[in-house]
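J.: Generate coordinates for the sequence data below:
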Amino acid sequence: MNNSPLVEVDANALQVDIDLIYAGADNLAGKVIYQDPRCLLHVDAERCLRQASRLARQAGYRLRIFDAYRPPYAQLLLWQALPNPEYVRDPSLGSHHSRGVAVDLTLLDSEGQPLDMGTGFDDMREPSHQFYGDLPPAVQRNRLMLLGIMLASGFRHIDSEWWHYELPEADDYPLIDEQTIRSASY
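T.: Okay, here's the model as predicted:
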């Protein structure tokens, strides 16, 4: 019996691209983080992501997911690589990714190219902040397009990362450990 609140994001059904950055070594830690590179989300977040994908497609875009559910061991590895609470949540507090209710993503254009967001994913500097003012108008529009899509779909943003969205009241969701994932069948 599957008692996990997580579901696997079906890229074909949702019409999204999945590029889990922490499944490879090209990330802020400089090493492979994920032992199980499935794109999982809490059922509530997956429902909102479905809506976000519909809205993005209506506007002529497609979503690319960089990260979703993050096991607690992975949060610890990221914290060890960058122990800065402005960008990586202290694992003792429990990441919203480790609750399955946060997703990191961007928009792709009709040719499948990522929109210019001013910085790359996991660029842990001030220009990555959601409302950083010293960026060209086209970049501001791209960020606002993603923001509008995600807010209209039930997510909220955080100030320090343009790519990070999470469900409201994320701390109310329980942390989900690896044992729950291993016992779940998908």
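
J.: okay, CA-based contacts and neighbour counts for the rest of this
T.: Will do.

J.: which stretches of this protein form strands?
T.: Counting by DSSP state E, the segments of the chain that form strands are 6-8, 17-18, 40-42, 62-67, 102-108, 156-158, 161-166.

J.: and R99, how far is that from M117?
T.: 26 Å (Cα to Cα, to the nearest Å).

J.: on that earlier part again, compare the strands of the chain and give me the one nearest K31.
T.: Among the strands of the chain, strand 62-67 comes nearest to K31, with 15.2 Å by Cα to Cα.

J.: What are the contacting residues of that closest one?
T.: For strand 62-67, contacts defined as Cα atoms under 8 Å, 6 or more residues apart in numbering pick out 15-22, 39, 53, 56, 103-110, 112, 121.

J.: let's see it at 6 Å
T.: With Cα atoms under 6 Å, 6 or more residues apart in numbering as the test, strand 62-67 has contacts from 16-21, 56, 103-108.

J.: same question, stretch 123-132
T.: D159, S160, E161, W162.

J.: how close does the third one sit to L147?
T.: I take that to be E161. Counting by Cα to Cα - E161 and L147 are separated by 11 Å.

J.: between the two, which one's more packed in?
T.: E161 (24 against 21; other Cα atoms under 10 Å).

J.: which residues touch that one?
T.: S128, H129, Q130.

J.: follow-up on the earlier one: including neighbour count, could the contacts of strand 62-67 go into CSV?
T.: As requested, these are exported to CSV (neighbours: other Cα atoms under 10 Å):
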residue, neighbour count
V16, 24
D17, 19
I18, 18
D19, 15
L20, 18
I21, 20
A56, 22
V103, 25
D104, 21
L105, 23
T106, 24
L107, 28
L108, 20
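
J.: to compare against the first, here's another:
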Amino acid sequence: MNSSLLVEVDAHALQVEIDLIYAGADNLAGTPIYQDPRCLLHRDAERCLRMASRLARQAGLSLRILDAYRPPYAQLLLWQALPNPEYVRDPTLGSHHSRGVAVDLTLIDADGQPLDMGTGFDDMREQSHQFFADLPAAVQRNRLLLLGIMLSAGFQPIASEWWHYELPDAERYPLIDDGSIRPANH
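T.: All right, here's what the predicted structure looks like:
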């Protein structure tokens, strides 16, 4: 177990909002996946998230964290709900979320309202792809603003999800199975 590699994201210190989607039932699996609602990341990713939060605040915005570290059991449940490798990584390969180096997030304005990104989180359609062209200019600007913030903070995007960012060379980080995090009534 490498749980010492994980740190809890302190929403107050980082001035971010944490809304872990998989702690509730309104997600692609249709059931709560996380019993433990702590938002955890690898130390390296948490440092980059601190920078991303500072950059968002410079633009008068904040980050809303939708998912971070994902235990392997959770990756398996998501794969069972949507076994499509374009959107959910096969758990036998190991999710970058299960390495603690991936974060799903969006931008929110000063009133706590999310910026329009054209689709919701976990909307597994082509419209959610990072550079889907057939979206209004305002949506494109919002996505590009998030992209610029996250790239500047040391993260990289993936092609199929505008909300997903991860550290470069994520494969070099070990998979982490934090035994203190158990499934939600599964």
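
J.: Got a TM-score for the pair?
T.: Scored against TM-score structural alignment, normalised by the length of the first structure, the superposed chains reach a TM-score of 0.95; 181 aligned residues with a Cα RMSD of 1.3 Å.

J.: one step back: top of the contacts of stretch 123-132 of the first structure by neighbour count?
T.: W162 (28 neighbours).

J.: neighbours around the nearest residue to that residue once chain neighbours are set aside, how many?
T.: Sequence neighbours aside, Q130 is the residue nearest to W162 of the first structure in space, at 4.4 Å (criterion: Cα to Cα, 6 or more residues apart in numbering). Using other Cα under 10 Å, the number of residues around Q130 of the first structure comes to 20.

J.: Widest-spaced pair of the contacts of strand 62-67 of the first structure?
T.: I21 and A56 (21.3 Å).

J.: do you know how far the closest residue to L6 of the second structure other than its chain neighbours is from T106 of the second structure?
T.: Leaving aside its sequence neighbours, L6 of the second structure sits nearest to H42 (Cα to Cα, 6+ apart; 4.4 Å). Going from H42 of the second structure to T106 of the second structure by Cα to Cα gives 19 Å.

J.: same check, this time on Q75 of the second structure
T.: Q75 of the second structure is 21 Å from T106 of the second structure, by Cα to Cα.

J.: now P85 of the second structure
T.: For P85 of the second structure, the distance to T106 of the second structure (Cα to Cα) stands at 22 Å.

J.: rewinding a little: nearest to R143 of the first structure, out of the contacts of stretch 123-132 of the first structure: which one, please.
T.: Top of the list for closeness to R143 of the first structure, among those and by Cα to Cα, is W162 at 6.8 Å.

J.: ok, that closest one - contacts?
T.: Counted by Cα under 6 Å, 6+ apart, W162 of the first structure has contacts S128, H129, Q130.

J.: Map it onto the second structure.
T.: Alignment note: W162 of the first structure maps to W162 in the second structure; criterion TM-score structural alignment.

J.: rewinding a little: so who does the residue nearest to L6 of the second structure touch?
T.: L5, L6, G100, V101.

J.: Swap in 10 Å and give it another go.
T.: 2-9, 68-69, 97-102, 167, 173, 176 (Cα atoms under 10 Å, 6 or more residues apart in numbering).

J.: just H164 of the second structure next, same as before
T.: Contacts of H164 of the second structure by Cα under 10 Å, 6+ apart are 66-68, 97, 102-106, 121-122, 130, 147, 150, 155-158.

J.: let's see 7 Å
T.: V103, D104, L105, P157, I158 (Cα atoms under 7 Å, 6 or more residues apart in numbering).

J.: how many other residues sit next to H97 of the second structure?
T.: For H97 of the second structure, using other Cα under 10 Å, the count is 28.

J.: for C39 of the first structure, same thing?
T.: By other Cα under 10 Å, neighbour count at C39 of the first structure equals 21.

J.: and if you look at L6 of the first structure?
T.: Under the neighbour criterion other Cα under 10 Å, L6 of the first structure is assigned a count of 24.

J.: quick one: what's aligned to it in the second structure?
T.: In the second structure, L6 of the first structure lands on L6 (TM-score structural alignment).

J.: Isn't L6 of the first structure up against C39?
T.: No. Between L6 of the first structure and C39 there is no contact under Cα atoms under 7 Å: 9.7 Å.

J.: sorry, back to before: in JSON lines: the contacts of W162 of the first structure, plus distance to L49 of the first structure.
T.: Listed next are the contacts of W162 of the first structure as JSON lines, based on distance: Cα to Cα, whole Å:
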{"residue": "S128", "distance to L49 of the first structure": "22"}
{"residue": "H129", "distance to L49 of the first structure": "22"}
{"residue": "Q130", "distance to L49 of the first structure": "19"}
